[in-house]
Structures are given as structure tokens and as C-alpha cells.
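Visitor: Show me the folded form of this:
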Amino acid sequence: MRIGTADSAVLLDLLDRRLVCALQVDGRAEPGRLAEVLGVSVRTVTRRLARLRETGVLKVVLMDRVADEAVGALLLRVRVLRGRVETIADALAARPDIPFVDIMLGGEEVSAVALTDRGGRDRLLHRQLPGTAAVVETTVHSVLHLFADAGQWRGGWLTEQEAAALAPAPPSTPPPLPDELDQRLLARLADDARLSAAALAAETGAPESTVRRRLHRLAAGGLLRTHATVDPRLLGMPVDANLWLEVPPGRLAEAGRVLAADPRVHGVVACSGPANLMAAVFCVDYEELYRFTTELLGPLGVHRVETAIVGRAVKRAGARLVEPGAARTGGRPPREGRSGTA
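Guide: Alright, predicted model coming up:
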């Protein structure tokens, strides 16, 4: 397996891609289960997983209960002075209430998603961003409805049967109210969702049997939903675009459902503003993005499309991504904190 920079056209091989896609289905799947479904040895799975994670190419994190928090979330488009985009993107990515940050192609705009309370929203929009000299303009859209989120996207390298075999059981109980131990477990899994019960027991000081019961209860309540974070360019999809769409109100729900069902879409929401629908799309090349626009969007009666190309993904689902070149050396992104320009 060769791993290089995303710009070097060095891609993960077929087994690596299938392994990443398996973890998209269930990020906590045991190596034995992964090996059985993928048709390889447990040793191979263990070795590949270790290499992917140690290089920082793959990170499996807990996915927030986005469906509960999405409505009212903010979609930010921040225009920045040339040469300051990295500073603003890093400052936004350092905030725990901002799980998604992208630098758009051209280097003058940062796109972000903010899940924050009213106080945090007002501080960010009315004081922090306007008070930053590098910020030229901020456009804010509120999410009105969630059709699909990043946790539902699949890279497409598994068969339907393989994906079904790996799919975890749906939540069977209402979400539990986490106590102190649950919160400690969730906090550790938020950064590394593949930690075993034994590792969690060692870190928390709780008996392993207790940790296993707690994990089972949290999973049954839908609190262990995972997200396998990987640069889509390493899966053969180098074009990452945000499409801002104007759709007739009478066709908005239909358009959202159609887009959510398309395997190239990794997020779609109805939102406020002139563009009432936003879809995030991964494509193999620009020609495929063109076909997506003409063949899928055309029949939906879309009045207008603004296509914004992502130059670099900085943070996805709460996880900082390895910067170009860092994977080759085993480098890791900086730890997140609350400080920063924004």
C-alpha cells in the first residue's frame, strides 16, 4: 500500500478502499468481522488498519446526533483576505461547535458548519468574525431540514450484500441519559471510535465487563454512530463541490430526496437564503460533475446552480484531516482547542 499526498495521484489500493468503505458502514466492526466480509485474513485487516490509522489517512470518530442538531445549524461562507485563509480556517476548525470546515478553491473563501447555541452563534457572528481584520464578508444560511448527512455517504467499493452484512443493528431503545461513566466513554470514543472495551476500561478504571455493558447500551440507544474520515481523493474522487441550488418550493422536498439517494452526494439540506437547497458532492472528475448537474439537477427543475469547488477539506465530522504531505511522513494535525482568531 502506497500513501502519498492527495495531489500526487497516489491512491489507496482496492483493499484499502474496501476497508475504508467497510468502516463507513460500521466504524466499530471487529477485525474478524471485517476479514470475513472482505474475504481476507484477520492479520491482513489488522495490518492495513494499523497503517491507515498511524499515517493519519483514516480516522474513525463518533458522529454527532446530527438529525437532532441539524435544524437551525449555520452554513457559513466566510470571504477572507488573500493569504489569510489558512489562519481563519484553522481558527474555525479549532472550535468544538464547528464540525466541518473547507477551504474553497481560489483561497478567498472558507465554508463551515456551526452547531452552536444562541449565545455562541451571536458571539461568532456579531463579535468574533466581524472583529477579525482578515474577514471581508460573512454569509449565513440556516438549515431548515436535513435530507442526508456525511455519516450516510458510502465510497462505493462494497457490494450491497457486503454492506448489508456489516450494517450494525438499528437503535432498539430510546437514547439513554449518559451518566458520568458514559460521558467519559463517549468523550474518548469521540476522538477514536475504534477503541476497544479493554482499552476504555484501562483508561477509565472501570471493569471491562461494565464497559462492555455500557457500550452495548449506548449502541442500542443510537449513541455510537461512527464516521470514517478519509480524504475522498484517496478513494478516487478528487472533485469535491458544494452546490447552492434555487429550487421551486413545490419541488424542494422531491429534489432533496432525489439528491440524498445519489451515491455521489455526502450531504444535502434545505436552507434559508436565495439558494434554498445545498448539496455536497464527490465526483471522479469535472466531466462527472457536469453530468451530475445536467442529468440529475436539470430534470428537477432547478432554477439556478452555484458550484463552489472545495480546494482542501480541513475538518470533517469533528475530525481534523491530515494536510497534504503529512500522510507521507506520518504527521498529524494539531490538537483542537477553543482558542483562535474566530
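Visitor: going forward, measure contacts and count neighbours with C-alpha atoms only.
Guide: Will do.
Visitor: Chain neighbours aside, what residue packs nearest to residue 337?
Guide: By the measure of C-alpha to C-alpha, 6 or more residues apart in numbering, the closest residue to residue 337 outside its immediate chain neighbours is residue 94, 5.2 Å from it.
Visitor: ah, wrong one, I meant residue 219
Guide: Counting by C-alpha to C-alpha, 6+ apart, residue 171 is the residue found nearest to residue 219 once chain neighbours are left out, at 6.8 Å.
Visitor: need the strands for this protein, in chain order.
Guide: For the chain, the strands defined by DSSP state E occupy 59-62, 74-80, 100-104, 109-114, 135-148, 226-229, 239-246, 265-271, 277-283, 304-316, 319-320.
Visitor: Any chance of CSV for the ones you listed, columns mean neighbour count?
Guide: Supplementary listing: the strands of the chain in CSV, determined by neighbours: other C-alpha atoms under 10 Å:
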stretch, mean neighbour count
strand 59-62, 25
strand 74-80, 21
strand 100-104, 24
strand 109-114, 25
strand 135-148, 18
strand 226-229, 26
strand 239-246, 22
strand 265-271, 24
strand 277-283, 24
strand 304-316, 19
strand 319-320, 26
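Visitor: one more to put side by side:
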Amino acid sequence: MQESTGVDRSPGMPEALDELDYQLVTALQTAPRADWRRIGRAVGVDATTAARRWARLTEAGLAWISCYPGMIEGVTTLPAFIEVDCAPGMAHEAAAQIAGDPNVINVEHVTGNRDLLLTALLPGQGALSRYVAYRLGRLEQVVATRTQIGTAIHAEGSRWRIDRLEGPTGEPSRDRLGQERLAQDRPGRGRGAIKRSDVELVRLLGHDCRQPVARLAERTGLSPTTVRRKLQRLDADRALIYRCEVARLASGWPVAVNFWGAVASAEVAEVAARLAGLREIRLCTSLSGPSNLLFTVWLRSYEHIQAFETELGRRFPTLAINDRAVTLWPMKLGGHILDPDGRHLRAVPFEAWQDAGAEAAQKDLLARLREQPGQQVSR
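Guide: The predicted model follows:
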């Protein structure tokens, strides 16, 4: 089972990952839908052992796979990063309400100058304006919001690897060699768009992307041959974004920090490309605001925050860090609801945001704007 219904775990459920678990996660980060025979071969166990290990991790909420569309045919998707200020004592309640929105990928309770940091995907600037004004703005727990558009995504969570890849001598481990074989087996020719006819299949994959073809066929009403063909095309087009995640308490990288930085416009592309190559980077995006870069890092401990920022100053002398926020509770990550320790609770598959109340409110506003006589403005 991919989903879990609560934080209570059965007796004997693990609270940490062993070496084989880490290798299994690395293999699934490389080839999320590979069959258990191939996964097992990559990490040196049989298919039954690999499948049993994965079931054990998912049942404990320690690992899971996210799946959501990169682009949808005919839809311009606008990434937005929204800071939310909440009424005193209401941050968790606000986060819980927002986390159910299918267009919101991440909901983080953070330190610093905002209570919540949201990552949302909207079909254009009009929809983003409507979402901020008529969805977030009407929550009684929300006091204020500040929105920036992600103008270019340089790195995101699907590329991050937990990496158990080198043996004690520094030579490639069995895991590294297995991962390379999995990567070679997986086709791909660049990021493509989801066809509108595939949206329902993608929504079902959002619940559990390792569902067998027979189950997906039953749920979509398509034949297994058609489902298999669609999956092959989606994989070949790299149209889906997969993320094999590990609970924060078990990842070895328990501290997440968001940095807002600024560089000269002419340097953004170069600095962002170099930042994206750092081991600790989970997200790096250009922003529309005065801090024109936002990047998220995962670190080994809180003591590493200052050391990491010092190293940033050495490597990127023109990068000014304007603000930083430590994630306290990633209530939603990659479309999945998590507990305060980062363990998996349930999935919220991505869908385009629709809200009849917000649309009605905007129509009412437009009607009132049309009724108001225009004023002559001298120039």
C-alpha cells in the first residue's frame, strides 16, 4: 500500500533505514516504476525481498513515491511561491486547510518572517491572482500573503538522491553500478507534456505510481494494452515528475533551509546553474521579486547551517543572502501529507485548481467594475 491513514504504526515497524533500505530507495529514485526483479537485481536481492522491504518502508511512512505532471498539453503552468502570515496560534490550522488544495505541491511551516511557505502551480497569472485573493485571502486564519512567480526552475526535488553509492575504498559500490544499469534501461528524450486524454491516468498514478497495469486499466476503463502504451509514452517523454522520498527523521538530512538571495540579473543563470549542482540543493528557482533566487537545501544538522552559508559566501562572492527560513513541519511535500517528523500519511494527487466560489466572486467584481463610469485622466 502506498498510503497510510495515520501516524500509529504496527509493532515492529522500523523507525530508521538500514543499508539495503537506502540502496532500495536510491534504485527507486532512478527508476520509479521498474519491476521488482530489476530493482532487486540492482541492489543484490531477489524480487520478493525488494518488494517486501518496500512494503515495510511505506507502511511505516518512511518512504514513498510522488508523481505529478510537469506540463499539461495546452496549459501554461505558472509556479508560485507564496508566503503566508497567520493569526497567532493558527498556522497549523491554516496549513491543514491549504494542504488539501490539489494545486499546492508544498506546504511548509517555517521560521522567520512568514508562518507558511507554499509552492503552488496555477494555469496562468489570472488563476494565481484568483487563488491568492479568493482562496487564501478568505481563510480566517490568514492575515497576509506575499507572492512571487518562479520564472525559471533550475533544480527540483526529483533530481535529489539519497545516494548510498560509494564503497569503503571510494570505488563505485554495487548500488552505484545497479543504479547506472537502471538509468540506462529507462528511456527518455527530454521533458514532454501530458496529453489531456491522459490526465485521469496521471491522477490515479498520483495516489500510487507503482500500481500494476491491470489495476490502472480497471480504474480508467481502458484496456491493459492501452494503459501500457500510455505509460511507455509518458516515460519516454519524461512527462511525469517522480520523486522517491524518505521521511525526514530517517533520511540522514533532517534539516531543510530555504534561502532567498540576490545577484545581478546578468549572473542569475550562471549562479543558479552552479547552485543546482550542489549536493545539498533540493530546489533552485529564479524569482520575480527583489530576491531573484530562492533555493532550498537539506543539511545534516542545524550546526551545518552556518557552515553551509559560509561556504556559499566563498563559492559565490556576488550572491547576497537576504533571508533564510528553517522548515519546522513540511506538512505537504511533493503532493503528499506528512506528520511533524516527515512520515507519510496520504497522497493529494495534483489537479488544476477549480473553485466555483472564487470564480463567482471574481465575476461579481468584474460586473461591478463594468458598471462604474470611467474617469478621464489628464496626461
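Visitor: Out of the strands of the first structure, which is closest to residue 38 of the first structure?
Guide: Residue 38 of the first structure sits nearest to strand 226-229 of all the strands of the first structure, at 17.0 Å, using C-alpha to C-alpha.
Visitor: List the contacts of the closest one.
Guide: 20, 23-24, 26-28, 58-63, 150-151, 193, 316-317, 319, 321 (C-alpha atoms under 8 Å, 6 or more residues apart in numbering).
Visitor: just to revisit the earlier point, any chance of the strands of the first structure in TSV, with distance to residue 86 of the first structure too?
Guide: Conversion of the strands of the first structure to TSV gives the following (distance: least, C-alpha to C-alpha, whole Å):
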stretch	distance to residue 86 of the first structure
strand 59-62	22
strand 74-80	10
strand 100-104	8
strand 109-114	9
strand 135-148	12
strand 226-229	20
strand 239-246	18
strand 265-271	24
strand 277-283	21
strand 304-316	9
strand 319-320	13
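Visitor: so which of those strands comes closest to residue 39 of the first structure?
Guide: If you check each of those against residue 39 of the first structure by C-alpha to C-alpha, strand 226-229 wins as the nearest, at 20.6 Å.
Visitor: which bit of the second structure covers the closest one?
Guide: Residues 242-245 of the second structure are the counterpart of strand 226-229 of the first structure, counting by TM-score structural alignment.
Visitor: What is the mean deviation of the matching stretch from its aligned residues in the first structure?
Guide: Relative to the first structure, and after both are superposed, stretch 242-245 of the second structure has an average distance of 1.9 Å to its aligned residues, where the measure is mean C-alpha distance after the TM-score superposition for the first structure.
Visitor: And for stretch 225-232 of the second structure?
Guide: After superposition onto the first structure, the mean distance of stretch 225-232 of the second structure to its aligned counterpart is 2.2 Å, using mean C-alpha distance after the TM-score superposition for the first structure.
Visitor: start and end residues in the first structure for that stretch, please.
Guide: Aligned using TM-score structural alignment, stretch 225-232 of the second structure spans residues 209-216 in the first structure.
Visitor: So for that stretch, what gets flagged as buried?
Guide: Taking 16 or more other C-alpha atoms under 10 Å as the basis for neighbour counts, the residues of stretch 209-216 of the first structure that come out buried are 211, 212, 214, 215.
Visitor: and if you look at stretch 128-146 of the second structure?
Guide: Judged by neighbour count using 16+ other C-alpha under 10 Å, the buried positions of stretch 128-146 of the second structure are 128, 130, 131, 132, 133, 134, 136, 137, 141, 142, 145.
Visitor: Check the alignment and tell me where the fourth one lands in the first structure.
Guide: Looking back up the chat, that one is residue 132 of the second structure. By TM-score structural alignment, residue 132 of the second structure lines up with residue 125.
Visitor: show me the contacts for the residue lying closest to residue 108 of the first structure once chain neighbours are set aside.
Guide: If the residues on either side of it in the chain are set aside, residue 108 of the first structure comes closest to residue 80, at 5.1 Å by C-alpha to C-alpha, 6+ apart. The neighbourhood of residue 80 of the first structure, defined by C-alpha under 8 Å, 6+ apart, consists of 88, 108, 109, 110, 134, 135, 136, 137.
Visitor: out of these, who's nearest residue 144 of the first structure?
Guide: Each of the contacts of residue 80 of the first structure was checked against residue 144 of the first structure using C-alpha to C-alpha; the closest is residue 110, at 21.4 Å.
Visitor: What is the aligned counterpart of the closest one in the second structure?
Guide: Aligning on TM-score structural alignment places residue 110 of the first structure opposite residue 116 in the second structure.
Visitor: quick one, what contacts its match?
Guide: If you count contacts by C-alpha under 8 Å, 6+ apart, then residue 116 of the second structure has 83, 84, 85, 86, 91, 95, 107, 108, 109, 110 around it.
Visitor: which of those does the first structure keep?
Guide: For those, the contacts that persist in the first structure are 83, 84, 85, 86, 91, 95, 107, 108, 109, 110, with contact defined as both residues aligned by TM-score structural alignment, their matches' C-alpha atoms under 8 Å.
Visitor: Tell me the one of those nearest residue 121 of the second structure?
Guide: Distance ranking of these against residue 121 of the second structure, using C-alpha to C-alpha, places residue 107 first at 12.4 Å.
Visitor: which residues does that closest one contact?
Guide: Residues in contact with residue 107 of the second structure (C-alpha under 8 Å, 6+ apart) are 95, 98, 99, 116, 117, 118, 119, 330, 331, 332, 333.
Visitor: again, 7 Å this time
Guide: Remark: with contacts taken as C-alpha atoms under 7 Å, 6 or more residues apart in numbering, residue 107 of the second structure is in contact with 95, 99, 116, 117, 118, 119, 330, 331, 332, 333.
Visitor: Residues touching the match of stretch 225-232 of the second structure, excluding its own?
Guide: Residues outside stretch 209-216 of the first structure that contact it (C-alpha under 7 Å, 6+ apart): 182, 197, 201.
Visitor: export those to a markdown table and tack on neighbour count and distance to residue 294 of the first structure?
Guide: As requested, those are arranged in a markdown table below (neighbours: other C-alpha atoms under 10 Å; distance: C-alpha to C-alpha, whole Å):
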| residue | neighbour count | distance to residue 294 of the first structure |
| --- | --- | --- |
| 182 | 16 | 48 |
| 197 | 19 | 49 |
| 201 | 18 | 53 |
